[in-house]
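1. Okay, predicted coordinates and the sequence, questions at the end:
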Amino acid sequence: MDTEREPTQIENSSFSTILVALIVFLVTCVIFLLFQRRRSSRRGVLLTGLCDSGKTLLFSQLVHGKYVNTQTSMKENLGDFVTKNGVLRIIDIPGYERLRGKFVDQYKSSARCVLYVVDSLTIQKDIRDVAEFLYNILSDPSIANNISALLIVCNKQDIPLAKSTAVIKSLLEKELNALRVTKSSQLESVDQKGSNIAILGKEGKEFTFSSLSMKTDFVEANALGDGAGTVEIQKWLTNLC
C-alpha cells in the first residue's frame, strides 16, 4: 500500500513547489509594476534654495534654454525639462522664508529628486540659513523615504571669489551636524515620539552627505550666459530619468 501512495506524494510535492514558485513570481511582478508605476508618477524636481541664489534663473535655463530677467519669486514656477530618456517636471520653489515650506509640502509627494541651489559667493555669510533650509528638506519623512537623489548646485562659479564644491560641502556638513545636535536636543525636551522628523545620517556619528539614504552629488554651475554653465546639471537630470 505504501508503494502505491508514493507516486501521489511525489506528484503533490511537485505541484506544491510549482504553485509556490508561481505565486512568488506573480507577487514579484506585481511589486515591480507597482514600483515602476510609483516611480513614473514621481517625475517632479524640487528646485530649492534661498532667495538670490540664482534658482529661478537656473529654472529658465533648464526649461526654456535661455537667460531671462528674473525677480524674487512669490509663487512656484512650473515647466518641463525634456530629455532623451523622458520628461521631468521642474518645480521652482520660492526662496522666501515664509513661503518655501508651504510649497515644499505641496509638491513633495510628486518629487523624484531635489536640486538645492547655493550662492557660492555668499555661502560663508549665509551658511546658517542655507543649512537650516536644507536640513528642513532632508529631515522631512516624505522626502527622506521617497526621494532618491539630491544635487547641491554650487552656483555663480563665474565670480572669482566663489567657493568651490569641496569648501561648500565641508561647510554644509559641519553646519548640518551642528543643527542635528540642536534639533535633537529640542526634540528631547518635548515629546520626541510625536515628532515628524527623519534623522539625518547615522545616529552617534558625525554627519556626512555619504551617510544619507539618497544619492548626493555636488556640481559647480553658472546659470548666466548661454547655458554652458548648466550642462552638468542637465546631464545629471538626464541620467535620473
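-> Looks like it came in fine.
2. C-alpha only now, for contacts and for neighbours.
-> Will do.
3. Which helix or strand lies directly C-terminal to the lengthiest strand in the chain?
-> For the chain, the strand reaching the highest residue count under DSSP state E is reported as strand 111-119. Moving toward the C-terminus from strand 111-119, the first helix or strand encountered (DSSP states H and E) is helix 123-138.
4. Can you name every helix or strand that the lengthiest helix in the chain contacts?
-> Scanning the chain for the helix with the most residues, using DSSP state H, yields helix 2-41. When contacts are defined as 3 or more C-alpha pairs under 8 Å, 6 or more residues apart in numbering; DSSP states H and E, helix 2-41 packs onto no helix or strand at all.
5. So for that helix, what gets flagged as buried?
-> The neighbour-count check on helix 2-41 (16 or more other C-alpha atoms under 10 Å) flags Arg39 as buried.
6. which residues of this protein fall in helices?
-> So, for the chain - with DSSP H - the helices run 2-41, 55-64, 97-107, 123-138, 141-146, 165-188, 231-240.
7. ok, now which ones touch Ser60?
-> The neighbourhood of Ser60, defined by C-alpha atoms under 8 Å, 6 or more residues apart in numbering, consists of 66-68.
8. Also Ser53?
-> Shown in contact with Ser53 (C-alpha under 8 Å, 6+ apart): 117-119, 155.
9. can you do 6 Å?
-> 118-119 (C-alpha atoms under 6 Å, 6 or more residues apart in numbering).
10. State the distance from it to Asp126.
-> The spacing between Ser53 and Asp126, counted by C-alpha to C-alpha, to the nearest Å, is 11 Å.
11. got it, and Leu200?
-> When distance is defined by C-alpha to C-alpha, Leu200 is 21 Å away from Asp126.
12. The two - which one has more neighbours?
-> A count of neighbours by other C-alpha atoms under 10 Å puts Leu200 above the other of Leu200 and Asp126, at 20 against 13.
13. To what extent is the closest residue to the more buried one other than its chain neighbours buried, counted in neighbours?
-> Counting by C-alpha to C-alpha, 6 or more residues apart in numbering, Leu200 lies nearest to Ser139, which is 6.3 Å off, once chain neighbours are set aside. Burial of Ser139 is recorded as 18 neighbouring residues (other C-alpha under 10 Å).
14. Next up, a structure to set beside the first:
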Amino acid sequence: MSVPQGKVISTDTAATSEVEPISSLLAHPLLQDPKFVAAAGGLVVLLIFLSLFRSGKKTSRRSGPTTVLLVGPSDSGKTSLFAKLVHNSYPQTHTSIQPSITTFPFSSPFSDGQTKPVKLVDLPGHPRLKDELKKYVKEASVVVFVIDVQALVRNSAAVAEEIPPILTALSNLSVTTQTFEPIKVLFLAHKTDLLVRPTPSNDQSPPDLPETSLATAKDRVKSILTREMDKLKSSRGGSGGKIEGMSRVSGSSSGSFFSRLFGSGSANTSVGLGEGDEEIDENLIWGGKGSFDWNDVEGVEISFGASGLGIPSNDNSQKEKEQGNGLDEIKNFIWEV
C-alpha cells in the first residue's frame, strides 16, 4: 500500500528504558548485608560526631573576652599603647621587664555606646623574654606587632628577626587546632605622629593624623619588612629552618583531608606549644618558591595599620581632650574581632 506524501507512519513501539530503576540499586548484594549496613551507618555517625566535636573545640579556644597580644621590639611603644587603651592616659614609660595584663570594657570606636570585654596583654620585647609568648599564644584572639616606624630604617633586620617565631607559633596553632577563621595579626606602624610636619597639635589626645601620613607609614613598614622577610626566606626558608625556645614540629606540616578536618595530624607529625618544647618548624610561613608573600603564611591573616599618640603627659588633662584619629585603626581592628 502506498503512503501519501507528507504522511508519517506512527508506531506503537515504546522506547526501551536505559535507566536502571532505584529498586534494583537497593537490591545490591552489599546493601543486603547487615554487617555492611551497620558499618556504613557507624561511619556516618562517627563523622558527624567528630565534626561536632571539632566545632566545639574551635569555639572553645575563643570563648571569654577578646584577648589581644601586644608584641614587638623593645621601645616600640607597646606599654604606652597599653596605658592609652586601658586608662586613656599617655604617661612617660620605661622598658617593661614583665607582662602587663588586664581585662577591661573596650568601648566601640563608632561612638554608639557599646562595649565588650577585652583582655589586653603587653608582652616585653626583650630578647631574653621571648618565651613569654608561648604562655599566651593559645588564648590569643588577635596579635598586634608594634613597630617604631621612625626607627625601623636603622634596625629593620633586627625587627624582622622577631617576626618568624611569632608567625610560626600562630600558624602551627591555627593549623593544628583547625580554626575555621585564620588568626589575625596587625603590623602597627606606631609613632606615625613623628613623621608629620608640622608636628600635630597637642589639643587632641591622640592627635589627628593626616591620611597621607598614615598611608605613608603603613607602606614604609610593609615594604621594609617584606624586603627583610624575603632575605630571611632566601637564607633559611627553603631548608626548613628551625626556631628554638618555643615549641616543636617534626615531620610533615600537612596531612590528609580527614586529619586536617579533625585535627589529628599525620602519623609523623608532632606539634607542641607547651612547656618543655624546644623548636618549631618555620615551613608554614614561607610558602612556595619565589619571593616572600604575606599571603603565604598559612592559617594567619596579616594586615597593616598605623597609629600615633602625640606628646606624653603625666597629668589627667588628656582624658578631657578631644580624641583625634591616632588610634582609630588599632581600635577598629580590635573591635571587629
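-> Done, it's in. Since the structure is predicted, the reported quantities are computational estimates derived from the model, not experimental observations.
15. if we can go back for a sec, in structure 2, what sits opposite the residue nearest to Leu200 of structure 1 in the alignment?
-> Residue pairing (TM-score structural alignment): Ser139 of structure 1 is matched to Thr168 of structure 2.
16. which one of the helices of structure 1 lies closest to Asn85 of structure 1?
-> helix 231-240 (6.4 Å; C-alpha to C-alpha).
17. Give the buried residues for stretch 114-124 of structure 1.
-> When neighbours are counted by 16+ other C-alpha under 10 Å, the buried residues of stretch 114-124 of structure 1 are found to be 114-121, 123.
18. likewise stretch 136-144 of structure 2?
-> Judged by neighbour count (16+ other C-alpha under 10 Å), stretch 136-144 of structure 2 contains these buried residues: 137-144.
19. What lines up with Ser100 of structure 2 in structure 1?
-> Taking TM-score structural alignment, Ser100 of structure 2 has Asn77 as its aligned residue in structure 1.
20. Chain neighbours aside, what residue packs nearest to that match?
-> Sequence neighbours aside, Asp92 is the residue nearest to Asn77 of structure 1 in space, at 4.9 Å (criterion: C-alpha to C-alpha, 6+ apart).
21. I'd say that neighbour and Leu47 touch.
-> Yes: checked against C-alpha atoms under 6 Å, the pair Asp92 of structure 1 and Leu47 is within contact range at 4.7 Å.
22. now the closest residue to Leu121 of structure 1 other than its chain neighbours: how far from Asn155 of structure 1?
-> Computed as C-alpha to C-alpha, 6+ apart, the closest residue to Leu121 of structure 1 that is not its neighbour in sequence is Ala162, at 4.3 Å. Using C-alpha to C-alpha, we find Ala162 of structure 1 at a distance of 8 Å from Asn155 of structure 1.
23. Of these two, which one has the most company?
-> Neighbour tally, Ala162 of structure 1 and Asn155, criterion other C-alpha under 10 Å: the higher count belongs to Asn155, 29 against 19.
24. which residue in structure 2 lines up with the more buried one?
-> Residue correspondence to structure 2 (TM-score structural alignment): Asn155 of structure 1 is matched to His190.
25. That match and Asp148 touch, don't they?
-> Yes: with contact defined as C-alpha under 6 Å, His190 of structure 2 counts as touching Asp148 (5.2 Å).
26. Which two among the buried residues of stretch 136-144 of structure 2 are spaced furthest apart?
-> Maximum pairwise distance in the buried residues of stretch 136-144 of structure 2, criterion C-alpha to C-alpha, is 14.9 Å, between Lys138 and Val144.
27. measure the residue nearest to Asn155 of structure 1 when sequence neighbours are not counted to Val63 of structure 1 for me?
-> Counting by C-alpha to C-alpha, 6+ apart, the nearest residue to Asn155 of structure 1 once its immediate chain neighbours are dropped is Ala221, at 4.7 Å. Shown here: Ala221 of structure 1 relative to Val63 of structure 1, a distance of 16 Å by C-alpha to C-alpha.
28. Which of these two has more residues huddled nearby?
-> Legend: neighbour count by other C-alpha under 10 Å for Ala221 of structure 1 and Val63, higher for Ala221 (24 against 16).
29. my guess is that one meets Gly229, correct?
-> Yes: with contacts defined as C-alpha under 6 Å, Ala221 of structure 1 counts as touching Gly229 at a distance of 5.0 Å.
30. Please name the residues that touch the aligned residue in structure 2 for Ile90 of structure 1.
-> Using TM-score structural alignment, the equivalent of Ile90 of structure 1 in structure 2 is Leu120. Applying C-alpha under 6 Å, 6+ apart to Leu120 of structure 2 gives the contacts 67-68, 101-102.
31. in the superposed pair, what's the mean gap between stretch 20-34 of structure 1 and structure 2?
-> When structure 2 is overlaid, stretch 20-34 of structure 1 sits 4.1 Å from its aligned residues on average, using mean C-alpha distance after the TM-score superposition for structure 1.
32. Read off where stretch 29-39 of structure 1 ends up in structure 2.
-> Going by TM-score structural alignment: stretch 29-39 of structure 1 matches residues 52-62.
33. Look up how far Ser55 of structure 2 lies from the match of Ile90 of structure 1.
-> Taking C-alpha to C-alpha as the measure, Leu120 of structure 2 and Ser55 of structure 2 are separated by 26 Å.
34. for Glu228 of structure 2, same thing?
-> In this structure, Glu228 of structure 2 and Ser55 of structure 2 are 37 Å apart, going by C-alpha to C-alpha.
35. measure the residue nearest to Val37 of structure 2 when sequence neighbours are not counted to Ala40 of structure 2 for me?
-> In this structure, Val37 of structure 2 finds its nearest non-sequential neighbour in Leu31, 6.2 Å apart by C-alpha to C-alpha, 6+ apart. If you measure Leu31 of structure 2 against Ala40 of structure 2 using C-alpha to C-alpha, the figure is 10 Å.
36. cool, and Ser60 of structure 2?
-> Ser60 of structure 2 sits 30 Å away from Ala40 of structure 2, taking C-alpha to C-alpha as the criterion.
37. for Ala158 of structure 2, same thing?
-> Look at Ala158 of structure 2 and Ala40 of structure 2: by C-alpha to C-alpha, they are 56 Å apart.
38. And Gln32 of structure 2, by the same measure?
-> When distance is defined by C-alpha to C-alpha, Gln32 of structure 2 is 12 Å away from Ala40 of structure 2.
39. Please apply the same query to Val68 of structure 2.
-> Distance, Val68 of structure 2 to Ala40 of structure 2, by C-alpha to C-alpha: 45 Å.
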